[in-house]
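Novice: coordinates only, no sequence provided:
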């Protein structure tokens, strides 16, 4: 079964955009996410429509954050991605007149609805900025080793 990894990948990109000192190109983001720049452009376009990112063309152009990450919940990003299906499970349609199949479909649907509600509630509770807080010290140390400089206060 193929999985949809757009949500964690987009969150990863947003976290890097927050740290970037200049716009990131689709090519840079694609390399970071090990994906095609055209896929990055299509995905980021949905985030732009939601008002999370902006883009500029030309030399020095690329993607930038338009809203602080502490104002964007995971539910917001999930919605901007089109709220992909959580599970590959679905209703059976083999024998629609069969009462037993209907009972099985009701039970399955109820469990899936409960799982979706729980997932949605968790996404609404967490902002993108919350994702780095438990690891702030490790991230800062990693950046210092990588760049040789100490990031500004508030940066992750």
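Specialist: Perfect, thanks for sending it. Since we're looking at a predicted model, the values are computed, not measured. Numbers count the residues shown, from 1 in each chain.

Novice: contacts and neighbour counts: CA atoms only from here.
Specialist: OK.

Novice: burial count for residue 27?
Specialist: Residue 27 sits with 17 neighbouring residues when counted by other Cα atoms under 10 Å.

Novice: centroid-nearest residue for the protein?
Specialist: Against the mean C-alpha coordinate of the chain, by Cα atoms, centre = their mean, the closest residue is residue 7 at 3.0 Å.

Novice: take this one as well and set it beside the first:
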């Protein structure tokens, strides 16, 4: 099964944009994701349409953050991506004639709706600024911690 990693990838790119004072070209963003610049441009265009990023053409152009990180939630980003499917499980058929399958569908529907509501509620509480703060804390800890040599005995 292939996982949809777009939300994770986009959050990664948005944090890079937050850290930069300059516009970042699609090629550099693609390198950060080990991806293709065309894929990055296509994804970023959707984020631009949602007002999360802006783009600048020409020499020195690229992408910039256009939203307020303290007010932009992960739910905003998720929605800007088109609210990708959260779960890989679903019904065997949408309109079953079998009463057993109907019961199974009802049980799964309720469970999946409840899980989706909990996930989206959690995404609503997390901001880009909070992610950046966590990143800065981790970076500071890594600078303060002694570097371990995995080959040392």
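Specialist: In hand now; what should we look at? Bear in mind that the values here come from a model prediction, so they are computed numbers and not experimental data.

Novice: rewinding a little: now the closest residue to the residue nearest to the centre of the first structure other than its chain neighbours: how far from residue 93 of the first structure?
Specialist: Nearest residue to residue 7 of the first structure, sequence neighbours excluded (Cα to Cα, 6 or more residues apart in numbering): residue 78, at 6.4 Å. Distance from residue 78 of the first structure to residue 93 of the first structure, counting by Cα to Cα, to the nearest Å: 29 Å.

Novice: quick one: which helix or strand includes the residue nearest to the centre of the first structure?
Specialist: Counting by DSSP states H and E, the element that carries residue 7 of the first structure is helix 6-19.

Novice: and the contacts of that helix?
Specialist: Here helix 6-19 of the first structure makes contact (Cα atoms under 8 Å, 6 or more residues apart in numbering) with 23-24, 29, 32-33, 63-65, 69, 77-78, 81, 128-129, 155-156.

Novice: sec struct for the residue nearest to residue 7 of the first structure, please.
Specialist: What DSSP: H, G, I helix; E, B strand; the rest coil gives for residue 78 of the first structure is helix.

Novice: cool, and residue 63 of the first structure?
Specialist: strand.

Novice: contacting residues for it?
Specialist: 17, 23, 24, 25, 26, 53, 54, 55, 56.

Novice: ok, now residue 24 of the first structure?
Specialist: 17, 61, 62, 63, 64.

Novice: apply 7 Å and report the result again.
Specialist: Applying Cα atoms under 7 Å, 6 or more residues apart in numbering, we find residue 24 of the first structure in contact with 17, 62, 63, 64.

Novice: report how many residues lie close to the last one.
Specialist: Per other Cα under 10 Å, the neighbour tally for residue 64 of the first structure reads 22.

Novice: those helices in the first structure, which residues are they?
Specialist: Taking DSSP state H, the helices of the first structure run over residues 6-19, 26-33, 37-49, 74-80, 99-125, 136-147.

Novice: before we move on, the earlier item: tell me the one of the contacts of residue 63 of the first structure nearest residue 3 of the first structure?
Specialist: residue 26 (22.6 Å; Cα to Cα).
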